[in-house]
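*Asks:* Here is my input; please provide its structure:
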Amino acid sequence: MLRIAAFLFLFCITILEAQPLNVPVHAKSAILYNPENGAILFEKKAKEPHYPASILKIATALFVLDHKKVDLEKKYTASKTALEMLHADVKQADPMGFASYILEHDGVTMGLEVGKSYELNMLLHGLLLASGNDAANVIAENSSKSIDKFMDELNTYLREKGIEQTRFHNPHGLHHPAQMTTAYDMARIAGLAFAEPLFCQIAGKKVFDSGVGKVIQNTNPLVKDGKYQYSKILGGKTGYIASAGYNLVAAAEDHGRRLVVVLLGCETSEDRFKDAITLFESAFREKKKSRVLFSKDPECFSREVPRASGPLKAGLNQDVAIAYFPSEELELEAKLIWHKLYLPIRTGKLVGKLVVSDERGNTLVTAPLFAANDLEKDSSYAWIWWVVALAALSMGIYLTKKGAKFRKR
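*Replies:* Predicted coordinates:
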């Protein structure tokens, strides 16, 4: 039997019918993003630099949960350095003259005390639910021995994840003139964060009781009871400083479809929640479309087979179609993977498979490929085997005779 090596053929498909959502938003920069497949459903100046404010805390929590992987019950001690505080006017008048992580008197804190120890679990809840700037500093200092080292490690981590337009100088988001991100980068950071079960568990809570006399309330109107509570919300983070305006990062899910919204530079606090709900609902109201990528055809594909009597023709026994949402423009990759084959090949034999995946490598469709014709060994190659066989026989006779003469001696 003649063995043939596996063969792979690769080509790309683009779904051109994508229709980005047409939604007016108040935010200066905005994006609606599907973290599973990387699709951008809506964007408005999504790659323009912007001050993050407290939405930066998502990156701090992500880094600790994903990279540091510290035991949540571990005790972190609040140092004088981590809790140092200045009047906001003094610090902002000379932003390069003071450490960026120094707290400001009008910033949000949990009320941590110098010398006391706190479980990481409580600090993370304080970071994400109450937006405690002191919690951010204590987490950073204890995780990496110093806050500056933590920031170096965090920025390296983000670059390794492909987050290229973001540079953070402190773990909480208080103003620093060089501390910048984009709506697109924050969407990717949030996508990674909401892929962490512990992050989702924390960010989606309305309230957390530490068990040691400290109850932490979630300040996010999309999560807590009230006018803007959103039933499909998974969680998120608000942010505000004067230089940034009102920012928001949030994730929501409907029927297994998870989306992330980022809104930067809103003029009022309410605008960001209105924009978020409008964008989420516009996407979740979409109905899936279906498109046939490859039609059922007994001779859809062809390949040359070494030493065969002709080309192998193969096809699908069913149409290969994909369902997608109109606003999600998908870059698809199709791989035609041939099995290891042996001649002869008969019609109907399974000879390979067609695999369609998105640009992130997630397999969307796999379809079997069947032979559409019989394929024999090419008889024109037969004389080669006869020559080889005769040569081998002649060599065998020669060696036998030579061996006999040697024994006679």
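
*Asks:* C-alpha only now, for contacts and for neighbours.
*Replies:* Noted.

*Asks:* which ones are touching Lys232?
*Replies:* Residues counted as contacts of Lys232 (CA atoms under 8 Å, 6 or more residues apart in numbering) are 252-254.

*Asks:* For those residues, give me CSV that also has secondary structure and distance to Lys205.
*Replies:* As requested, the contacts of Lys232 are exported to CSV (DSSP: H, G, I helix; E, B strand; the rest coil; distance: CA to CA, whole Å):
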residue, secondary structure, distance to Lys205
Ala252, strand, 14
Glu253, strand, 15
Asp254, strand, 18
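
*Asks:* between these, which is closest to Tyr76?
*Replies:* Ala252 (31.7 Å; CA to CA).

*Asks:* Let me know the distance separating that closest one from Pro35.
*Replies:* Separation of Ala252 from Pro35 (CA to CA, to the nearest Å) stands at 11 Å.

*Asks:* Overlap of the contact sets of the two?
*Replies:* Once CA under 8 Å, 6+ apart is applied, the residues that Ala252 and Pro35 both contact turn out to be 258-260.

*Asks:* Let me know the closest of these to Gly126.
*Replies:* Proximity of the shared contacts of Ala252 and Pro35 to Gly126, judged by CA to CA, is greatest for Val260, which lies at 22.1 Å.

*Asks:* Check which residues of the helix or strand hosting the closest one are buried.
*Replies:* Element membership for Val260, per DSSP states H and E: strand 257-266. Of the residues in strand 257-266, those buried under the neighbour-count criterion (16 or more other CA atoms under 10 Å) are 258-266.

*Asks:* another one to check against the first:
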Amino acid sequence: MRWIAAAALVFHLLAAVISTPAPAAPTPRPPIIGATSAVLMDARSGRVLHAKSPDVPRPPASTTKILTALLAMEALTDETLVPIHERASEERSGSAIGLEAGERWKARDLLYALLMHSANDAAIALAEAVAGSLDQFAVQMNARAKTLGARRSHFNSPHGRYHPRHLATAYDLAVIARAALRIPRFAEIVRTQTWSLARPGQQSMMLINTNSLLWRYRGADGVKTGWIAQSGPCLIASATRDGWQLIAVVLNAPRMYRDAAALLDYGFAAFSPVRAAAAGEILYDGPLPGGARFLVAVAEDEVVVPVRRGASIATRITLLSTGAPVRSGQIVGTAVFSSGAPSRRQAPVGGLHLACANVGATCRSRRFRLLRSSSGRTRGRRRGR
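*Replies:* As a prediction, the model looks like this:
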């Protein structure tokens, strides 16, 4: 029987709730920290595990350089020769490596100087190479930030020196850091402790990463420090244990390393990564509304999300019927993985491939487009039937 929907028909199938094994010890409580704003984020799913004033814009200082590096890596190769102009050579405030007008530097070396030494002159040189001017680079920074989901921040410069309109939120900085850490070149630089910087026509310069958490915290592998008088101490930190990476952002944190370590400790102790769906796992097979046709909903990718230890997890399938025949590439459903652990943030966590068959007749299977769903809850796994 053919079915036709004049309007979108949505129905929900709630899966049984399945508990994860509870730990013997009580779940740790969130730490008390001195930072004005803070976020703890799961690097894989983007889920926020803990937050303190995450949406309040503040001067981000040199944590800005994460976005600068991301844009530079998207536009330049490691071997791209970057010409040094007067504006970069005249930059001597804060950290700098002493670039001289007329020099040509490999983008790779400028990126190491930018992210490890927090060099303002390297930030300017890279910005001019990418966009032609600092003003145009700021336009690109804001556009790229918005595409990443960082919508409450505004950037005026590639280095983060104080400007009353150069502001970012802890949540937005976590989102930007998460995107940057997906770039292998970026991840390699920010976990490097020391680097010998080759200087054109001069002796090499030894760079020491400004992020001392790399020496002090087990599993630390990034990302960037920042400080100006108007911002106070700022740190975006990351750490990986047993293949699971967390990101901690602390802004205006007098004891930034202690605060970041406390957040990371809490995340690793209170949560654990759970496979919500295996690649190819059938999440739903059942009838379409109004007829004998059936859908089989299959997860396209493996989905791993953080779940509070001892929390129950569940899957909700939503199918959208739009009329038969269903066309290849048509969006037909979503999967939302949730648990009892509260979260106030939305993050894409998974999706479905759907196939359509006619029961009792020749099977006509089709594969359809992945649709990534978003929810502010912890996502878990099981079938929605």
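
*Asks:* where along the stretch 251-385 of the second structure do the helices fall?
*Replies:* Using DSSP state H, counting those that start in this stretch, the helices of the stretch 251-385 of the second structure run over 256-270.

*Asks:* can you check the first structure too?
*Replies:* Secondary structure of the first structure (DSSP state H): helices at 57-62, 80-83, 88-93, 120-128, 133-144, 147-160, 183-193, 197-203, 269-284, 382-408.

*Asks:* which one of these lies closest to Pro221 of the first structure?
*Replies:* Scanning the helices of the first structure with CA to CA as the criterion, the closest one proves to be helix 269-284, at 7.7 Å.

*Asks:* and Glu29 of the second structure, what is it in contact with?
*Replies:* Quick fix: residue 29 of the second structure reads Arg, not Glu. Contacts for Arg29 of the second structure were tallied using CA under 8 Å, 6+ apart; they are 266, 270.

*Asks:* what residue of the first structure takes the place of Gly160 of the second structure?
*Replies:* In the first structure, Gly160 of the second structure lines up with Gly173, judged by TM-score structural alignment.

*Asks:* Make sure its match is actually in contact with Thr60.
*Replies:* No. In this structure Gly173 of the first structure lies outside contact range of Thr60 using CA atoms under 8 Å: 9.9 Å.

*Asks:* Which stretch of the second structure lines up against stretch 50-62 of the first structure?
*Replies:* For stretch 50-62 of the first structure, the aligned range in the second structure is residues 58-70, judged by TM-score structural alignment.

*Asks:* Between the two ends of the matching stretch, what distance do you get?
*Replies:* Between the opening and closing residues of stretch 58-70 of the second structure lies a distance of 21 Å (CA to CA).

*Asks:* Equivalent analysis for stretch 368-384 of the first structure, please.
*Replies:* Terminal residues of stretch 368-384 of the first structure lie 35 Å apart, using CA to CA.

*Asks:* Same check on stretch 350-369 of the first structure?
*Replies:* Stretch 350-369 of the first structure end-to-end distance (CA to CA) = 6 Å.

*Asks:* Other residues contacting it?
*Replies:* Stretch 350-369 of the first structure has contacts (CA under 8 Å, 6+ apart) with 37-38, 314-317, 320-322, 330-341, 370-371.

*Asks:* picking that back up, write a PyMOL command that selects only the buried members of the contacts of Lys232 of the first structure.
*Replies:* Selecting just the buried residues from the contacts of Lys232 of the first structure in PyMOL takes one command, with 16+ other CA under 10 Å as the test:
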select buried, resi 252
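
*Asks:* Surely Ala150 of the second structure is in contact with Asp172?
*Replies:* Yes. Here Ala150 of the second structure lies in contact with Asp172, judged by CA under 8 Å, at a distance of 4.4 Å.

*Asks:* Please say which of these two ends up with more neighbours.
*Replies:* Neighbours around Ala150 of the second structure and Asp172, counted as other CA atoms under 10 Å, are more numerous at Asp172. The numbers are 24 against 21.

*Asks:* Quick one: map that one onto the first structure.
*Replies:* Taking TM-score structural alignment as the alignment basis, one finds that Asp172 of the second structure is matched in the first structure by Asp185.

*Asks:* Next, work out how far apart the residue lying closest to that match once chain neighbours are set aside and Ala190 of the first structure are.
*Replies:* What sits nearest to Asp185 of the first structure in space, not counting adjacent residues and going by CA to CA, 6 or more residues apart in numbering, is Ile163, at 5.8 Å. Remark: distance between Ile163 of the first structure and Ala190 of the first structure (CA to CA) = 11 Å.

*Asks:* Output the contacts of Lys232 of the first structure as CSV; include the columns distance to Leu293 of the first structure.
*Replies:* Formatted as CSV, the entries for those read as follows, by distance: CA to CA, whole Å:
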residue, distance to Leu293 of the first structure
Ala252, 30
Glu253, 28
Asp254, 27
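
*Asks:* tell me which of the contacts of Lys232 of the first structure is nearest to Asp152 of the first structure?
*Replies:* Out of the contacts of Lys232 of the first structure, the one with the shortest distance to Asp152 of the first structure is Ala252. That distance is 30.9 Å, counting by CA to CA.

*Asks:* who's in contact with the closest one?
*Replies:* Residues near Ala252 of the first structure by CA under 8 Å, 6+ apart: 232-235, 258-260, 280.

*Asks:* And for it, nearest residue in space, chain neighbours not counted?
*Replies:* Once chain neighbours are set aside, the closest to Ala252 of the first structure by CA to CA, 6+ apart is Ile233, at 4.2 Å.

*Asks:* I'm done for today, thanks for sticking with me.
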